[in-house]
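Enquirer: Below: sequence and its predicted model.
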Amino acid sequence: MRELVFALEYEPGCNRVADTLADHPDARVRSLSLHATDEHLWRVDHATGTPDALDDIEAAFLDSDYYADCLATEDCGATQTTEVLDHTDDTLVLYSNWERTPTCASVPHIARDHLGDGVLFETRHSGHHYTWRIIHSGDGDVAAFFTSLEAAVGDCARTELLRTTDASAPTGHTGREGSALSPEQEAALRAAVEHGYYESPREIDVSDLAAHLDVPRSTLTYRLRRAEEQLAKRHVAGTQQAEQPQTTL
């Protein structure tokens, strides 16, 4: 089995949910369950945030042509029903059922076309960043998947490969393929170091660094956060291995 992790960076105005999350930087949406057939898609999403953020997220799902991840840039005529399973002051759980049309496209359906059946999906959505984690057999064509995905999103979003690795790799695995930073993450981290972002006090803030790199502020923040996450996990894994008692023969 293989793991494929990538992100979509939506342009403002292209995705109602992404725009809503961008208006509420502390809000998050993650999938609890996501299943797709050729004609249907079912998913359960868990959102967290302030009461105002959750109200706006609920409206984005219920009152707009969101169509549960449809990538079509115009109304594709799909049928979707969304039900609120739970809504408290800090939690929102939504169930969506989407019946696609021939003009519809979505990440799960493109993945099934190129990566085969039995594909598993996990999503996390914050701001305009929509991160997908896909577990697949490894027999499909990942390059063709990305080509079709980029054609489907067009100018509405940019795609960024975060990692691709053996899904059965053990925790703490430090092989190059699974733990290496993406080129975008490495460039962001290198620029942050070179321009004094990690100095105390900081010599540059994230907005100025983003302007220097000519990327949106949210994109740079996301790349730095993911790079820091990988480096921290790698450090802890290495420390744990060093602390393990040595076995003598």
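Expert: That came in fine, so what should we check first?
Enquirer: Going by C-alpha atoms from here, please, whenever you check contacts or count neighbours.
Expert: OK.
Enquirer: Helix or strand: which one has Ala111?
Expert: Taking DSSP states H and E as the criterion, Ala111 maps to helix 107-115.
Enquirer: which ones are touching the residue nearest to Thr48 when sequence neighbours are not counted?
Expert: Setting aside the residues directly before and after it, Thr48 is nearest to Thr91 in space (CA to CA, 6 or more residues apart in numbering), at 4.9 Å. By CA atoms under 8 Å, 6 or more residues apart in numbering, the contact list for Thr91 reads 46-49, 54.
Enquirer: do you know how far Thr91 is from Ala53?
Expert: 10 Å (CA to CA, to the nearest Å).
Enquirer: With Glu122 instead?
Expert: 22 Å.
Enquirer: These two: which has the busier surroundings?
Expert: More crowded of Glu122 and Ala53, by other CA atoms under 10 Å: Ala53, with 23 against 15.
Enquirer: Tell me who's in contact with that one.
Expert: 20-21, 24, 27.
Enquirer: got another, please set it beside the one above:
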Amino acid sequence: MREFAFTVSYDDGADHLMDVFIDHPGLYARTTSCHATTETMWRVDEVTGPEEALADYDEQLAGITRCSSLRGMGGCPIDWHHEVLEERPTRRRIYSRQSEGEGCRSVPYLAAKHLGDGVLCRAEQHGEEYRWRILAEDDAAMSAIHDDLDGNLRAGIELEFERLSHSPEWPDDRMTRTDLPYEQREAVELAVEHGYYETPRRASIQEIAATEGIATSTLQYRLTRAEAWLATTFAGTENGESVPPTAAVGDD
């Protein structure tokens, strides 16, 4: 198998939907399922973030009438449908269907067109970056996707190819950022950022809470819940078991 990995970066204002991720650094999305033909793409995305970020995301998602860079490339009118499968204050699971229009070509469409059946696609969105992973057979002609992508970038979008590897670094579905409620994920990220897990520690829970304007008890609770889920998930995956994300839900 070969993995094709690349990142598309967006300037502020280049795309309305990506602007939501740029404006809200705590917003994160990943594609958990994706299927495409040369006519239609179906996908399921999990999105987590603060409530105000998800409210902006919902508004932009509901207003899609033309091909967005989140769903494809080109800016042409599209036949677009989406449905919210799960809705929580800081989490969404969204199903969508997009029929490919003339000049509007999604990344999964390009994979289906150039690589044929049996191709797997994954994607992540965070900040200004939209990262793609494509897994295909060893003899797949990945250069065709490179040329098609590189020839269809519009102003404000930059393409960076990371690797073409025969040793795929395909991520494990059992443990991802979207499995934690946003507040707990944020607590872990703050702890790492401030050096809480370093030896020696650069900051205590009290110091981090004071710096970030969060009640110490709230930060401690969220971090404890997140650590409990991380520990049980790690133990479960080591034993070949799957630990449901609801084990961590306490303040979503």
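Expert: Received the coordinates, thanks. Owing to the predicted nature of the structure, the values given are computational and were not obtained by experimental measurement.
Enquirer: Let's see if you can find the most crowded of the contacts of Thr91 of structure 1.
Expert: With neighbours taken as other CA under 10 Å, the top of the contacts of Thr91 of structure 1 is Leu54, carrying 26 neighbours.
Enquirer: Quick check: the residue nearest to that one when sequence neighbours are not counted vs Tyr66 of structure 1, distance?
Expert: Leaving aside its sequence neighbours, Leu54 of structure 1 sits nearest to Leu92 (CA to CA, 6+ apart; 6.4 Å). Leu92 of structure 1 is 17 Å from Tyr66 of structure 1, where distance means CA to CA.
Enquirer: out of the two, which sits in the more crowded spot?
Expert: Leu92 (22 against 18).
Enquirer: is it true that that one touches Asp86?
Expert: Yes. Assessed by CA atoms under 8 Å, Leu92 of structure 1 is found in contact with Asp86 at 5.5 Å.
Enquirer: Leu120 of structure 1: neighbouring residues, count only.
Expert: Applying other CA under 10 Å, we find 18 residues neighbouring Leu120 of structure 1.
Enquirer: following the helix holding Ala111 of structure 1, which helix or strand shows up next?
Expert: Helix 107-115 of structure 1 is succeeded, C-terminally, by strand 120-126 (DSSP H and E).
Enquirer: Determine the set of other helices and strands touching that following strand.
Expert: helix 16-23, strand 28-36, strand 129-136 (3 or more CA pairs under 8 Å, 6 or more residues apart in numbering; DSSP states H and E).
Enquirer: any idea how far it is from the chain center?
Expert: 6 Å (CA atoms, centre = their mean, to the nearest Å).
Enquirer: how many degrees apart are that strand and strand 129-136 in direction?
Expert: For strand 120-126 of structure 1 against strand 129-136, the angle by axes from the mean of the first three to the mean of the last three CA atoms, to 10 degrees is 170 degrees.
Enquirer: Which stretch of structure 2 is the lengthiest helix in structure 1 matched to in the alignment?
Expert: Using DSSP state H, we find that the single longest helix of structure 1 is helix 217-243. On structure 2, no counterpart of helix 217-243 of structure 1 exists by TM-score structural alignment.
Enquirer: One more: stretch 187-196 of structure 1?
Expert: When structure 2 is aligned by TM-score structural alignment, stretch 187-196 of structure 1 has no counterpart there.
Enquirer: any idea how far that stretch is from the chain center?
Expert: 23 Å.
Enquirer: returning to that earlier point: run through who's touching the helix holding Ala111 of structure 1.
Expert: Contacts for helix 107-115 of structure 1 (CA under 8 Å, 6+ apart): 36-38, 69, 71, 119, 121, 136-142, 144-145, 148-149.
Enquirer: So how do I select the buried members of the residues you listed in PyMOL?
Expert: Only the buried entries of the contacts of helix 107-115 of structure 1 go into this PyMOL selection, using 16 or more other CA atoms under 10 Å:
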select buried, resi 36+71+119+121+136+137+138+140+142+145+148+149
